[in-house]
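Colleague: Build the 3D model from these lines:
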Amino acid sequence: MSQILALTVLFYFIQTYVSNPGISSLALSIYLKEALGLSARESANFVGIAFLPWMIKPIFGAIADSFPLLGYQFKSYFIVCYGLATGFFLFLATLKSYPLPVLTVGAVSISACIAFSDVLADKFMIEVGKPIGKTGLLQALQWTGMGLGGVITSYLGGQIAQYQTLSFAFWVSIIFPLLGIVVVLVWMPEKKVKSGTVSMRKSFHSLWVALRSPSFLAIASFVFLLGIKPLPPLLYYQRDVLRFSEEFFGVLGAFGFLGMGLGVIAFGIWFRQCQQKILLKLAVVAGALSAISLASIFDQNSAILAQILSNCAAIIAFLSLSEAFVRSCPDRIEGTFYACFVSVVNFAAMIGAIAGGWLYDRGFPFPLLAIGAALYGTLGWLFLPIANGNFTSDR
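Modeller: Predicted coordinates:
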């Protein structure tokens, strides 16, 4: 059991270390802005393209369910994902210059590796934890690994962005994927299987059933409209107007993950058992609070407080929608249905960032955009009757 617990933490630690957000992400963002001269909208476009693999996770899930690799459902896929991520980072680290097309291809490739490994980590949590009644514990450990990785990665990423080169950041990014390969090879308990848990045809049929479900379309529309708040990349405002250093960006990111942890704890204690109608209202309010808190940033101290509050509220909003959505999943396609939900959330966030970047580039001040995003978020209240009608009653 100790192996399973440690692996669960490690998988999510690696995810935050490599690509979500990634120890090289701040150095890369600074490079895109100041070396390549990308605008806020162009940076948002880059991030959106880089995170496209996270929007097709249901397809990755269907592949993992249908095709064991070399007789293993988990071990071989983890090794391939971490091995490819290591190879892509190694390639980027050895370059002497970084044109935008090369960075884009590299970012998408690494993101695909980590998105696939995230699908495997979730699948591992369900298949290992469900028979022994430990899925709740494993989910808590997933958040622990993500939070721990986020704090460490953000802080060290700020130090690297301040004092080292982008090439050095890519070299450092190799460490934990390599460690993941060794740990999976030596320590991961798994028996060989002859076939997948379901056929590819059945997997994609389940995906099609989920996507064409009227309830999914209605709920996904609500989630999408709620998620496309036009907020530009915060780095541009904090760098151009407030003159924050790379080192402080790292500190700020660490406090942001602290706020996320507080939000997870608060949701687990006070809100997890709420009725679905309450959860949807909470999602609207918390989402608006997350946006408007960013309007109060005017110096380093206010930035830290705003980052904690914003991330705390944002994760409460996400978990509220997530909990309500899970309760409404049709039987036998729960995993696919939920993966589609997460894809919609990611896509909405990408569209919102691109729209916010476009407005910021045209002279709209960031505090005004944050207030506008919060006001837009409150419009979700008008769609609550429609959303409530498509969520099934509490189970």
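Colleague: C-alpha only now, for contacts and for neighbours.
Modeller: Fine.
Colleague: in what helix or strand does Trp358 lie?
Modeller: Assigned by DSSP states H and E, Trp358 falls within helix 334-361.
Colleague: Kindly report the same for Trp208.
Modeller: helix 200-212.
Colleague: Can you spell out which helices and strands pack onto that helix?
Modeller: Here helix 200-212 touches helix 57-66, helix 334-361, going by 3 or more CA pairs under 8 Å, 6 or more residues apart in numbering; DSSP states H and E.
Colleague: what angle separates the longest one from helix 200-212?
Modeller: Okay, so that is helix 334-361. Interaxial angle of helix 334-361 relative to helix 200-212 (axes from the mean of the first three to the mean of the last three CA atoms, to 10 degrees): 50 degrees.
Colleague: and the next element down the chain from helix 334-361?
Modeller: helix 366-378.
Colleague: One more: the shortest one?
Modeller: Proceeding C-terminally, helix 57-66 gives way to helix 75-93 as the next helix or strand, assigned by DSSP H and E.
Colleague: and the next helix or strand after that next one, what does it pack onto?
Modeller: Once the chain leaves helix 75-93, the next helix or strand it forms, by DSSP H and E, is helix 100-129. Counting contacts by 3+ CA pairs under 8 Å, 6+ apart, helix 100-129 is packed against helix 2-18, helix 40-50, helix 57-66, helix 75-93, helix 135-163.
Colleague: Nearest to Ser173, out of these?
Modeller: Judged by CA to CA, the one of the helices and strands packed on helix 100-129 that comes nearest to Ser173 is helix 2-18, at 6.0 Å.
Colleague: Second input sequence below; structure requested for side-by-side comparison:
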Amino acid sequence: MPWAMKPWLGVISDSFPIFGYHKLPYMMIVSILGLGGTILAVSLNLVESNAPIAAVGLFLANLQLMGYDLLAEAVYSRRLASVPESGPALVSYVWAGNQLLGLFATLLVGFVVEYADGVWGLGGAQWAVLTTIFTSSTVIVPAWLNFFEESRATKEQARAHLGVTAVGYSILNLAAQSNTVSFVTAILTVILLTGSAFAVMKPVIGKLMLFNAISQVTIISIGGPSIYFFTNDEQQYPAGPHFSDIFYGSVLGTVGQLCSVLAIFAFGKFMKGWKYRTVYFTMTLMLVIMQLGDPIIFSRLNVRIGIPDHVFAVGSSALVAAVSMIQFMPGFLILSHLCPKNMEATMFALLASLSNYSQNVTPPIAGYISQLLGVTPRGLPGVDESQTFDNLWIVSMILIGLSTTSLFFLWLIPNARMNERIMSDGDDTSATAGSLLDKWLQRKRLLTGDDKSATNDKATESVVQDTDDLIA
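Modeller: Below is the predicted model:
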């Protein structure tokens, strides 16, 4: 839910500066809330009655992640607009740092979950969350010291931001709060969100939001069933891979992070002059090919042809992670280019939150398809679940097929190169100019004006006629 709330924070931070600053105070606020939420979550006993309180704590912790993610994006979105030719390099730099630090966390999590379980009465998952307190607190330092080099807004600039909003923001956010675990509701809410966005945003932005929603909602992970497939023990799934927490959580994750870092450098070095459509098309096809490793391992075909599960999983994870990262980065870059001046946080929040929300509704879709095919493992100790994995490879093939849907909608994104500006000077000050709603309102005003003019003409003619009658 915090990630679906991005537009609220974006609008508030852009519209209401604190002590003249639009971003730094809000970073401090979400940091304090996040620290409090993390401490609350790890201090609870692991009993079902504490689940609602733990959910509140994790909500606040994710609120901090969302806040820093959004406000940092707004900062370098503004920088990127002034030097578009350096856009691919800037995005590569940002995400290289993100992946390198994520690599450290991935290396740590498997060992913490497996070996810290029971220490001082805390579970392994609690210890994993507890380790984030250090990083959650250290990010306060760069915000306090203004590493973002944010300048203080003048009174005139602050007043100007009070009018920053766009028709449909509230509709989008209210609709996003209706997310359920229902397949039908997931589809309907995405349609409502994208339809509203397309209607109120200028065509180039509306088309991008529609494409992002389509691409995100059709790239679906199997999720829970695959976790049980890989980690169930000999009793639960005799023919399974039986991966340990360390291998599944740390080794596979580390391989994926390393390959993502290499992919980021390759993107910045060799692909910065490519067109957005070319990158999407090439990487989507490659991702489909790489993901074919999933149905192979789910059907146990790799074992029958003599390839061990551990070797096959490492190779598949590496390739999929690399291609997925390259596929993701153009979308992130194009979002930065389309943010109008002086409302970067608001627009980035709206664009990114719709993308995030579209991605968040994929679990109900995967769950619905899995349930139809009887793939419903639960990981119960001592219970043989082998039959529940019989159709897992079919579920994987269906989801891979769905991921090609976005290829038919590439025409929705600008046919521009990644190191070029998309919006010209003077065209980057409004988010709604030329939208369907804007055209409808203009037409309505025009018709209203014509009606008034016609009424005035009739009144004038009547007066002239009355005057002529009197003279006669």
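Colleague: Work out the TM-score between the chains.
Modeller: Put the two chains on top of each other and the TM-score (TM-score structural alignment, normalised by the length of structure 1) is 0.73; 340 aligned residues with a CA RMSD of 3.3 Å.
Colleague: Could you say which one of the helices and strands packed on helix 100-129 of structure 1 comes nearest to Ala317 of structure 1?
Modeller: Evaluated over these, closeness to Ala317 of structure 1 peaks at helix 135-163, with 15.8 Å, by CA to CA.
Colleague: So which bits of the closest one are buried?
Modeller: With burial defined by 16 or more other CA atoms under 10 Å, the residues of helix 135-163 of structure 1 counted as buried are 135, 138-162.
Colleague: And for stretch 406-419 of structure 2?
Modeller: Buried residues in stretch 406-419 of structure 2 (16+ other CA under 10 Å): Ser406, Leu407, Phe409, Leu410, Leu412, Ile413, Pro414, Ala416, Arg417, Met418, Asn419.
Colleague: Check stretch 132-145 of structure 2 too.
Modeller: Ile133, Ser136, Ile140, Ala143.
Colleague: With stretch 259-279 of structure 1 instead?
Modeller: Those would be 259-264, 266-267, 271-272, 274, 276-277, 279, for stretch 259-279 of structure 1 by 16+ other CA under 10 Å.
Colleague: Please list all residues in contact with the alignment partner in structure 1 of Val314 of structure 2.
Modeller: Using TM-score structural alignment as the criterion, the counterpart of Val314 of structure 2 in structure 1 is Ile304. By CA atoms under 8 Å, 6 or more residues apart in numbering, the residues touching Ile304 of structure 1 are Leu252, Phe255, Gly256.
Colleague: now, among these, which is nearest to Lys192 of structure 1?
Modeller: Gly256 (40.9 Å).
Colleague: do you know how far the closest one is from Gly263 of structure 1?
Modeller: Look at Gly256 of structure 1 and Gly263 of structure 1: by CA to CA, to the nearest Å, they are 11 Å apart.
Colleague: Now Lys75 of structure 1: closest residue in space, sequence neighbours ignored.
Modeller: The spatially closest residue to Lys75 of structure 1, leaving aside those adjacent along the chain, is Val184, at 6.3 Å (CA to CA, 6 or more residues apart in numbering).
Colleague: which residues touch the one you found?
Modeller: Listed by CA under 8 Å, 6+ apart, the contact set of Val184 of structure 1 reads Lys75, Phe78, Ile79.
Colleague: And it, what's its match in structure 2?
Modeller: With TM-score structural alignment as the criterion, Val184 of structure 1 pairs with Ala143.
Colleague: cool, and Leu69 of structure 1?
Modeller: For Leu69 of structure 1, the aligned position in structure 2 is Ile18, judged by TM-score structural alignment.
Colleague: Share the number of residues neighbouring the spatially closest residue to that match that is not a sequence neighbour, please.
Modeller: Once flanking residues are discounted, Ile18 of structure 2 sits nearest to Pro25: 6.3 Å by CA to CA, 6+ apart. Pro25 of structure 2: 17 surrounding residues under other CA atoms under 10 Å.
Colleague: I figured Pro25 of structure 2 was touching Ser13, is that so?
Modeller: No. Pro25 of structure 2 is beyond contact range of Ser13, at 9.1 Å (criterion: CA atoms under 8 Å).
Colleague: residue in structure 1 matching Leu108 of structure 2?
Modeller: If you follow Leu108 of structure 2 across to structure 1 using TM-score structural alignment, you land on Leu156.
Colleague: Looks like that match contacts Gly250 (just checking).
Modeller: Yes. In this structure, Leu156 of structure 1 is within contact of Gly250 by CA under 8 Å, at 6.8 Å.
Colleague: Where do the helices of the stretch 151-300 of structure 1 begin and end?
Modeller: Counting by DSSP state H, counting those that start in this stretch, the stretch 151-300 of structure 1 has helices at residues 166-173, 175-187, 200-212, 214-227, 234-240, 246-266, 276-292, 300-327.
Colleague: separation between the spatially most central residue of structure 2 and Tyr115 of structure 2?
Modeller: Centroid-nearest residue in structure 2, with CA atoms, centre = their mean: Asn356, separated by 2.9 Å. Applying CA to CA, one obtains 33 Å for the distance of Asn356 of structure 2 from Tyr115 of structure 2.
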